[in-house]
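K.L.:
fold the following and give me the result.
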Amino acid sequence: MDIGNKIAFLREQAGLTGSALASKVGLNQSQICKIEKGVCNPSISTLRKICDALGISLPQFFNGESLEEMPLHLQRLLAQAKKLSPEEVQQLSNLLEVMLAKKEVKKEDI
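P.N.:
Model (predicted):
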């Protein structure tokens, strides 16, 4: 997947419009559209701003498992988590840790 397509995919997964992403990054919508269509490539500085707006790091953009490679249920979970506040994300993380700890205890009991 090329850079533009990956940005478009991640933007849609984040629930952002092209206009909303452009606003967060400090570009206009036509520039985002050109990047997503592969007409032009973003500078590293612009790509870093796009990644920040999408909630990922630059290394994750290039090296991380792409969302389309994740199972659908994990894609949905991630999309939902992105809609939460930082405090809600922390609460969700705490809940998952408790659930996993309970699961580990059950394994040890067997």
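
K.L.:
when you work out contacts or count neighbours from here on, use the C-alpha atoms and nothing else.
P.N.:
Will do.

K.L.:
just the helices in this structure please.
P.N.:
With helices called from DSSP state H, the chain shows them at 3-13, 18-25, 29-37, 44-54, 58-63, 72-81, 86-109.

K.L.:
need those in JSON lines (columns: mean neighbour count).
P.N.:
As requested, the helices of the chain are exported to JSON lines (neighbours: other CA atoms under 10 Å):
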{"stretch": "helix 3-13", "mean neighbour count": "18"}
{"stretch": "helix 18-25", "mean neighbour count": "17"}
{"stretch": "helix 29-37", "mean neighbour count": "17"}
{"stretch": "helix 44-54", "mean neighbour count": "17"}
{"stretch": "helix 58-63", "mean neighbour count": "13"}
{"stretch": "helix 72-81", "mean neighbour count": "13"}
{"stretch": "helix 86-109", "mean neighbour count": "11"}
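
K.L.:
and this one, so I can compare the two:
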Amino acid sequence: MREKKDINIEIGGNIQVAREQAGYTQDTLSEMLGMTPNHLSAIERGASGISLEALQRLCRLLGVSADRIIFGTDAPEAEALALARRISDIKPEYRQQVQELLSAILNMS
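P.N.:
Just a heads-up that it's a prediction; the model follows:
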């Protein structure tokens, strides 16, 4: 059996947290990523590393930054970028409502 690398364990744990916060099961997310559930499970346990290609897809699907997955926290700029990506994915018919809501939130003291 291969020895787990500390970095793979840390990144795998961060992936698991992000997946659970997004409300996905391993089966669902693995299908969206184009990998087997066993492979995603191995990544989350730290038994396998994640490729850069899979990391990029994962970040886009979950709407999180690579900083969050790699370091466990988002840089402020990364949080803003992730939010902007999520907002850009909103259906046009809901954008006005979202803009009004965001404006109200940002104007709170």
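
K.L.:
care to give me the TM-score?
P.N.:
Overlay of the two chains. TM-score (TM-score structural alignment, normalised by the length of the second structure): 0.63; 87 aligned residues with a CA RMSD of 2.9 Å.

K.L.:
how much space separates Glu31 of the second structure from Arg57 of the second structure?
P.N.:
Distance of Glu31 of the second structure to Arg57 of the second structure, given as CA to CA, to the nearest Å: 12 Å.

K.L.:
same check, this time on His39 of the second structure
P.N.:
When His39 of the second structure is compared with Arg57 of the second structure (using CA to CA), they lie 15 Å apart.

K.L.:
who touches stretch 31-43 of the first structure?
P.N.:
Outside stretch 31-43 of the first structure, the residues within contact range by CA atoms under 8 Å, 6 or more residues apart in numbering are 2-8, 18, 21-22.

K.L.:
go again using 10 Å as the cut-off
P.N.:
For stretch 31-43 of the first structure, contacts defined as CA atoms under 10 Å, 6 or more residues apart in numbering pick out 2-9, 11, 18-19, 21-23, 25, 29-30, 47-50.

K.L.:
quick one: that stretch aligns where in the second structure?
P.N.:
Mapping stretch 31-43 of the first structure onto the second structure (TM-score structural alignment) gives residues 39-51.

K.L.:
how about Pro76 of the second structure, what does it touch?
P.N.:
Ala82.

K.L.:
and the one 4 residues further on, by the same measure?
P.N.:
For Ala80 of the second structure, the contacting residues are 65, 74, 86, by CA under 10 Å, 6+ apart.

K.L.:
any idea what sits nearest the second one, other than its immediate chain neighbours?
P.N.:
Okay, so that is Asp74 of the second structure. Arg68 (4.8 Å; CA to CA, 6 or more residues apart in numbering).
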